[in-house]
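Q: Fold the stuff below for me.
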Amino acid sequence: MTSPALLATLSGLGLGLSLIVAIGAQNAFVLRQGLRGEHVLTVVTVCALSDIVLIAAGVAGAGAALKAAPWTVTAVRVVGGLFLLGYAALAARRALRPAGDTALVPTEQSGRAFPAVGLAAILATTLALTWLNPHVYLDTVVLLGSIAGSHGAERWWFAVGAAIASTVWFGALGFGAALLRPVFARPRAWRVLDSVIAAVMTVLAVSMLAGA
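A: Here you go, the predicted model:
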């Protein structure tokens, strides 16, 4: 007979994957860093730990606090929307005016596939794409937290399942991106990817600002 704890864990795992496996700003950034092979462990770790913190907050009841102060979500929508518009503009610029080193081939000067980007800049972008996304709070804290509450005493096992889903997904997306590197050995592939990222970011930004 299946234990309630196992059922709650599997339920959290399934819901966590259904919420996180979608085209979005955070996933697009993790994929791009995985393809570049740059600070992948840092990006994956920050995304997974952030999700775990938000999941724990939702299960602990933070969703009720968000519902009581809806202006906080509105503020995040505005700031996040403006940030995504800026990121979309950068992606569009890369697509329209590639720097000439966007293929996965080493440069003569450094022997790297890309000019190095500082860890601080990558960390700041990862945190912004994670914590300035209002859907993170609505989906992870409010929705997931509410469903976790329906499991009663087993709600923390539900949280464990959701945390596993986030960790596995970001790890697979970041490190599994290496399998696509042969495709991105051509500059044109990067221009297509950046065009898609720019379009996705713009749509998300407009939807955020429209809902603010």
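Q: okay, CA-based contacts and neighbour counts for the rest of this
A: OK.
Q: Could you point out the longest helix of the chain?
A: helix 70-96 (DSSP state H).
Q: ok and the following helix or strand past that one relative to helix 70-96, angle-wise?
A: Proceeding C-terminally, helix 70-96 gives way to helix 119-131 as the next helix or strand, assigned by DSSP states H and E. Using axes from the mean of the first three to the mean of the last three CA atoms, to 10 degrees, the direction of helix 119-131 lies 130 degrees away from that of helix 70-96.
Q: Apart from its chain neighbours, what residue comes closest to Phe29?
A: Thr126 (7.7 Å; CA to CA, 6 or more residues apart in numbering).
Q: Also Gly149?
A: Counting by CA to CA, 6+ apart, the nearest residue to Gly149 once its immediate chain neighbours are dropped is Arg155, at 5.8 Å.
Q: where does the one you found land in three-state SS?
A: helix (DSSP: H, G, I helix; E, B strand; the rest coil).
Q: From Ala163, how far out is it?
A: Applying CA to CA, to the nearest Å, the value for Arg155 to Ala163 is 12 Å.
Q: re earlier: tally up the residues packed near the residue nearest to Gly149, please.
A: Applying the criterion other CA atoms under 10 Å, we find 23 residues in the vicinity of Arg155.
Q: Report the contact partners of it.
A: Taking CA atoms under 8 Å, 6 or more residues apart in numbering as the contact definition, Arg155 lies against 8, 59, 148-149.
Q: Now the second one, please; I'll put the structures next to each other:
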Amino acid sequence: MITFLTGLGVGFSLILAIGAQNAFVLKQGLKREYVFSVCLICALSDSILIYLGITGFSKIVVEFPLITIFAQYFGALFLFIYGLKSFYSAFRKSTRLDPSRIEKANIYRVLGTCLAFTWLNPHVYLDTVVLVGSISTNFTNELHIFAMGAILSSWIFFFSLGYGAKFLLPLFQNSISWKILDFLIGLIMWVIAINLLY
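A: Okay, the predicted model is just below:
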């Protein structure tokens, strides 16, 4: 039980920080747009990465740093473009008062963006693969119990964030709130992109 709770705690401590992926999930939750699919992709991706980390893939990442370097530069470019798009939404004249009336984006574009936020983020490899993988070595006899705790934290977090966003909907009946959110998301994307490069 202690091993499971440790895995759960480690998972939450790594995922709770406000990042590009979390901001994207929050926005999709507020728009009520493909929420289940987005949460599922994020949780599944984390599960795969955590499992790879505890089964030794962390050694490969450390031995072949090109994996994280590739993710670093492509991730920074992706975040810069997405941030630019968010700033454009924040400053354009049109308003988006009611999330239920927003025209839904193409599902393939949304899911592709979601996958990019996960797999082009070098911090994901360092956190879920290297860090969780390293910590898991302390639980050699209960490796899979530790992994179950860490994986469960991702599922709880993403689905809580995606579906819990509806409680903020009254605030987002105001177009100014949407513009502030878009601006903050753009800012988060650019800060992370700069951080990746430097």
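Q: Tell me which residue is most central in structure 1.
A: Among the residues of structure 1, the smallest C-alpha distance to the mean C-alpha position (CA atoms, centre = their mean) belongs to Gln26, namely 2.6 Å.
Q: Determine which residue in structure 2 is aligned with that residue, please.
A: Pairing criterion TM-score structural alignment: the partner of Gln26 of structure 1 within structure 2 is identified as Gln21.
Q: Repeat that for Gly80 of structure 1.
A: Structural alignment places Gly80 of structure 1 opposite Gly75 in structure 2 (criterion: TM-score structural alignment).
Q: Contact partners for its match?
A: Contacts were defined as CA under 8 Å, 6+ apart; by that measure Gly75 of structure 2 touches 116-117, 120-122, 193, 196.
Q: same deal with Tyr51 of structure 2?
A: Residues counted as contacts of Tyr51 of structure 2 (CA under 8 Å, 6+ apart) are 129, 147.
Q: What distance do you get for the residue lying farthest from the centre of structure 2 to Leu26 of structure 2?
A: In structure 2, Asn141 marks the outermost C-alpha relative to the chain mean, sitting 30.2 Å out by CA atoms, centre = their mean. Here Asn141 of structure 2 is placed at a distance of 37 Å from Leu26 of structure 2 (CA to CA).
Q: Please apply the same query to Ile67 of structure 2.
A: Remark: distance between Ile67 of structure 2 and Leu26 of structure 2 (CA to CA) = 28 Å.
Q: host element of whichever residue in structure 1 pairs up with Tyr51 of structure 2?
A: Alignment of Tyr51 of structure 2 against structure 1 is given by TM-score structural alignment, with Ala56 as its counterpart. Secondary structure from DSSP H and E places Ala56 of structure 1 in helix 40-60.
Q: and the helix or strand that comes right after that helix, what does it pack onto?
A: Next in sequence after helix 40-60 of structure 1, counting helices and strands by DSSP H and E, comes helix 62-68. Using 3 or more CA pairs under 8 Å, 6 or more residues apart in numbering; DSSP states H and E as the contact test, the elements touching helix 62-68 of structure 1 are helix 144-149.
Q: Give the aligned range of the helix it packs on in structure 2.
A: When helix 144-149 of structure 1 is aligned against structure 2 using TM-score structural alignment, it corresponds to residues 132-137.
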